[in-house]
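Sequence first, predicted model second:
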Amino acid sequence: MDVKELGFALAHIGINQADAAEAKRTVDTLCALFGFESRETDGSYFVGKDEFEVMKMPFLGRLGHVAIYTDDAVKAKAYLEEKGVFCDESTASYGPDGRLMAIYFKEEIAGFAFHLKQR
């Protein structure tokens, strides 16, 4: 399989924070410095056009996480498994149609958890 067929691209960088107050300070700083907008979810804030996800509590990855878009999460998972990178099935999330939408790798890369995200 040609890797280009999978459409890999950076979706966002997740930044772990100790608590909601620390997350809010980080979001406010990013918005003030770069003119970004933010939106709040239950567990995090997305900043900019979702380039950053600032977590309200520690989450996966020692340093945070990196989300990678793909055009086909199932094929991308199979491709990565051929490369020796395996996913943690317990982290898989599925859309209403049963399609795989996101899944984390079992191992961190450089202190970051990585996950695939269906485009």
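Looks like it came in fine. What you are looking at is a predicted structure, and each value in this text was computed from that prediction instead of being measured.

hey, let's count contacts and neighbours off CA atoms from now on
Noted.

what ranges do the helices span in the chain?
20-34, 73-82 (DSSP state H).

do you know which of the ones you listed lies nearest V3?
Between V3 and the helices of the chain, the shortest separation by C-alpha to C-alpha is 8.0 Å, and it involves helix 73-82.

Can you name every helix or strand that the closest one contacts?
Counting contacts by 3 or more C-alpha pairs under 8 Å, 6 or more residues apart in numbering; DSSP states H and E, helix 73-82 is packed against strand 100-104, strand 112-118.

could you check the angle strand 100-104 makes with that helix?
With axes from the mean of the first three to the mean of the last three C-alpha atoms, to 10 degrees defining the directions, helix 73-82 sits at 30 degrees from strand 100-104.

Included below, for side-by-side comparison, is a second structure:
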Amino acid sequence: MDAKGENPVEKFGMYIAHIGVNAEADEDTMRIVDEFSGLLGLEHMTVAPVSEFAGDFVEVMKPGHGSGERGHIGFHVNDVEAAAKWFDEHGSKIDWDHCAKNPDGSLFLVYFEKEIAGFAIHLTAQK
């Protein structure tokens, strides 16, 4: 909460969208996805060329594409731009140089400048 008593989780409908794991080698990517998929009964999905997903819960980043020392945590928010501006104005700086936009120019994903416990943190519109 901030000084005004605003809670960003409530204000922006935040919840954990997914956890990102950085694979160290190409052969690790599929093994890690398969392990999470098997453990949790999740579908293996390819969403982007730089990662593979176990359902919506775990994103395994291919070598050289992962953010964060250990990986990343993605938080869904109902309005990425408003949430990013709010956090930035409240002292949790956003890395505006590394954000992703939708085709219409609206923000889809932004990272915070600071990692926590080796994890990069991002806000996303992804569910």
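Arrived safely. The structure presented is a predicted model; accordingly, all values stated were derived computationally and were not measured.

Most tightly packed of the helices and strands packed on helix 73-82 of the first structure?
Sort these by mean neighbour count, taking mean count of other C-alpha atoms under 10 Å, and strand 112-118 sits at the top with a mean of 23.

so which of the helices and strands packed on helix 73-82 of the first structure gets nearest K56 of the first structure?
Closest to K56 of the first structure of these is strand 112-118 (C-alpha to C-alpha; 16.4 Å).

Could you pull up the residues touching the residue most central in space within the second structure?
With distances taken as C-alpha atoms, centre = their mean, the residue of the second structure nearest its centroid is G74 (2.4 Å). Neighbouring residues of G74 of the second structure by C-alpha atoms under 8 Å, 6 or more residues apart in numbering: 16-20, 121-124.

can you rerun that using 10 Å?
Listed by C-alpha atoms under 10 Å, 6 or more residues apart in numbering, the contact set of G74 of the second structure reads 14-20, 57-59, 109-111, 119-127.

ok, back up a step: make CSV out of the helices and strands packed on helix 73-82 of the first structure and add distance to D28 of the first structure.
As requested, those are arranged in CSV below (distance: least, C-alpha to C-alpha, whole Å):
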stretch, distance to D28 of the first structure
strand 100-104, 28
strand 112-118, 23
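
So for L80 of the first structure, which of these sits nearest?
For L80 of the first structure, the closest of those is strand 112-118, at 10.3 Å, according to C-alpha to C-alpha.

Where does the closest one end up in the second structure?
Aligned by TM-score structural alignment, strand 112-118 of the first structure falls on residues 119-125 of the second structure.

Check which residues of stretch 60-72 of the second structure are buried.
Applying a neighbour-count criterion of 16 or more other C-alpha atoms under 10 Å, one finds 60-63, 66-68, 70-72 buried in stretch 60-72 of the second structure.

Cross those against strands and list the overlap.
Counting by DSSP state E, those place 60-61, 71-72 in strands.

List the contacts of stretch 85-97 of the first structure.
By C-alpha under 10 Å, 6+ apart, stretch 85-97 of the first structure touches 77-81, 99-107, 114-118.

ok, back up a step: with respect to E10 of the second structure, which of the ones in strands among the buried residues of stretch 60-72 of the second structure is nearest?
Lowest distance from E10 of the second structure to those (C-alpha to C-alpha) belongs to H72, with 21.7 Å.
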